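Participant: mind looking at a prediction? Sequence and model below.
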Amino acid sequence: MSSQLDFIVIGPGKCGTSWVYKILNQHPEVCVSSAKETLYFEEYFHKGDDWYSKFFKHAESGQLLGEVSNTYVFSKEVPARIKEKYPNVKLVSTIRNPVDRTFSHYLFLRRNGTLSCSFEEALVIRPDLQERGNYHTFFKQYEEHFDRSQIKVLLMEDLRVDNRQYADDLFSFLGVKGRLSDEILNEKVLPASKARSPLVARMVKASAGLVRKLGHPELITKIKYNKRVTGALYGEYKEGEKPVLSPETRKELEEYFSLEVEQLSDWLGRDLKKVWQFSK
């Protein structure tokens, strides 16, 4: 592996990382790893640079190198490992209203057959659903190892309002020029859906885990972004079929996240309770 890794998108998942991976993959000045989630700094750090380098074999001269992860942001060990290998790397996180992220994560786990219970029950048996919305806590772990100027935080809400400005902000931070077409920016990536067969979805998830353990996460990426495959496995919700987040549960989660959001607002210099329309 080259001594140069220019950027890492550290997550969290369910906040637009798939869209970010897509536009980075389409930019001529950028080379993203062939697997969206190599998990190198998380589960496979012991495999070393040679193993990691295989995900960048397609890189062309002069391109920036980077990877996109859904989970690096949560780990206590990952920041130190990244610092050890690439102390000058740029770090990007894309976040959203933590209540919406929590519910979206729940829908994802229903989609792949992991959960079949109500959202309220899921919060009890899977406390990590809401814990993963404690963004400020996770960013402080990274700030222990990296200068604040190396960390860029983007909001999914801004992406929905103006995807071109969002992309421009990302590219400017990374130091790349040029603009992508509206067609690329507006293409939907992995829209919300349900499993056509929960049993098959669970089997696919288990198979993907095995493939990843065997050291071939790039195969998962190819399948995940193949529209024919995903179309066969998942379908759109029918009217009235999609689970809905109740106002009562939303309010409870807003109270849970309140202090974290206040701290993050101070850290970013932006009133996120206003952006995320938290109730008074």
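Facilitator: Received the coordinates, thanks.

Participant: make it CA atoms for all contacts and neighbour counts henceforth
Facilitator: Fine.

Participant: what lies in contact with stretch 150-157?
Facilitator: 15-16, 88-96, 166, 170, 173 (C-alpha atoms under 8 Å, 6 or more residues apart in numbering).

Participant: what about 7 Å?
Facilitator: For stretch 150-157, the surrounding residues in contact (C-alpha atoms under 7 Å, 6 or more residues apart in numbering) are Cys15, Gly16, Lys90, Leu91, Val92, Ser93, Thr94, Ile95, Arg96.

Participant: among those residues, which lie within strands?
Facilitator: The members of the contacts of stretch 150-157 that map onto strands under DSSP state E are Lys90, Leu91, Val92, Ser93, Thr94, Ile95.

Participant: burial of Val32, as a residue count?
Facilitator: For Val32, the count of nearby residues is 24 (other C-alpha atoms under 10 Å).

Participant: use this one as the comparison:
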Amino acid sequence: MKELARPPLDFIVIGAIKAATTWLQVQLQHHPQAFMPDIEPHFFSRDHGNGWEWYRGLFPDHKETRVLWGEKTADYLANPQAAARIAAAYPDIKLVVQFRNPVDRAYSDYKMLFRRGHVSGDVASYLDARQAEMPRFLDNGLYAHHLDRWFDEFDRRQMLVFLFEDVKRDPQATLVQTCQHLGIAPHYDGDLAARSQNDSSERFLPLPIRRALAPLKPIAKPLRGHSLFERTRGLFAREIDYPPLDDDLRSRLQDFYHADIQALERLIGRDLSHWLQPAAHSNAA
């Protein structure tokens, strides 16, 4: 490995997918003492073959001593190789991991791929362990199984763990705790925190239009938030009618995750019994 090609990384947000990792990324990107790329690099998971020069190119040419560099890739947590790859390159790095009720997480992940047109409307074919076609939805919620692998590579003091519910209940305290873990001054933007990130209740353009306009996303990004752009988009955007997660399938999902949830309780010292309660309907954004 070329030492000059490797970025001097200080922290990584490793997941889980659909557990408010984008919310944390946006908050830290607005922190004056932190830098994070806009994209999820996936460098220690699926895109490791891109090489260190590519990864280094995601960061500025020079690093100010007062600024920490980090990145967020939500699939690192569940990737079987990411922990060992990160430990080999950055053994002392600080990590942040976020957990969400795995049933809600799986359904939210399904909804994200549904609105992108990657999965069909047959929810059970993806979320019922007896017939699941894509391991991603179920496997990514086996948090204790994945966390064991990270604890094999890193000292537990290097990792900050919090829950999706912590963000919902007290986003400011959660961000302050994150800043303390990273060793930077607390910095909280209330207006920024109030905005939804990757919220499935958002209004979207119809899928054919989104696909047709996909090449123009870099051009349109600076225009988002401008009144004329948003008014024009609002003429066509609609809420998506997602296939529902019925009580029977939710109950089977809870059974699937039951043992792993109990193991996670022991690993992180948090009471997660509310994740195992009878179905309390959730929008699972």
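Facilitator: Cool, the structure landed. Keep in mind that what you see is a predicted model, and the values were worked out from it rather than measured.

Participant: TM-score for these two?
Facilitator: After superposition, the two chains reach a TM-score (TM-score structural alignment, normalised by the length of structure 1) of 0.83; 264 aligned residues with a C-alpha RMSD of 2.9 Å.

Participant: circling back to that earlier point, which of the ones in strands among the contacts of stretch 150-157 of structure 1 are buried?
Facilitator: The neighbour count (16 or more other C-alpha atoms under 10 Å) marks Lys90, Leu91, Val92, Ser93, Thr94, Ile95 as buried among these.

Participant: any idea which of those is the one closest to Pro79 of structure 1?
Facilitator: Leu91 (10.1 Å; C-alpha to C-alpha).

Participant: aligned counterpart of that closest one in structure 2, please.
Facilitator: Under the alignment (TM-score structural alignment), Leu91 of structure 1 pairs with Leu95 in structure 2.

Participant: from Ile14 of structure 2, how far out is its match?
Facilitator: Leu95 of structure 2 sits 7 Å away from Ile14 of structure 2 when distances are taken as C-alpha to C-alpha, to the nearest Å.

Participant: try His62 of structure 2
Facilitator: For His62 of structure 2, the distance to Ile14 of structure 2 - C-alpha to C-alpha - is 24 Å.

Participant: looking at the two, which is more packed in?
Facilitator: Taking other C-alpha under 10 Å, His62 of structure 2 and Ile14 do not tie; Ile14 has more neighbours (24 against 8).

Participant: and the aligned partner of the more buried one in structure 1, helix, strand or coil?
Facilitator: Under the alignment defined by TM-score structural alignment, Ile14 of structure 2 is paired with Ile10 of structure 1. Of the three states, Ile10 of structure 1 takes strand according to DSSP: H, G, I helix; E, B strand; the rest coil.

Participant: dump the residue contacts of Ile10 of structure 1.
Facilitator: Applying C-alpha under 7 Å, 6+ apart to Ile10 of structure 1 gives the contacts Val68, Ser69, Asn70, Thr71, Tyr72, Val73, Leu91, Val92, Ser93.

Participant: the third one contacts Gly16, correct?
Facilitator: No. The pair Asn70 of structure 1 and Gly16 fails to qualify as a contact (C-alpha atoms under 7 Å) at a distance of 9.6 Å.

Participant: so how far is stretch 156-169 of structure 2 off the chain centroid?
Facilitator: The chain centroid and the centroid of stretch 156-169 of structure 2 are separated by 12 Å, computed with C-alpha atoms, centre = their mean, to the nearest Å.

Participant: list the buried residues for it?
Facilitator: Using 16+ other C-alpha under 10 Å as the test for burial, stretch 156-169 of structure 2 gives Gln158, Met159, Leu160, Phe162, Leu163, Phe164, Asp166, Val167.

Participant: what's that stretch aligned against in structure 1?
Facilitator: Counting by TM-score structural alignment, stretch 156-169 of structure 2 sits on residues 148-161 of structure 1.

Participant: now do stretch 72-84 of structure 2
Facilitator: On structure 1, the counterpart of stretch 72-84 of structure 2 by TM-score structural alignment is residues 68-80.

Participant: quick check: chain neighbours aside, which residue is closest to Val267 of structure 2?
Facilitator: Residue 267 of structure 2: Leu, not Val. Ala144 (7.2 Å; C-alpha to C-alpha, 6 or more residues apart in numbering).

Participant: quick check: the one you found is in a helix.
Facilitator: Yes. Ala144 of structure 2: assigned to a helix according to three-state DSSP.

Participant: in structure 1, which helix has the most residues?
Facilitator: Taking DSSP state H as the criterion, structure 1 has its longest helix at helix 247-268.

Participant: for that one, which positions count as buried?
Facilitator: Arg250, Leu253, Glu254, Tyr256, Phe257, Glu260, Val261, Leu264, Ser265.
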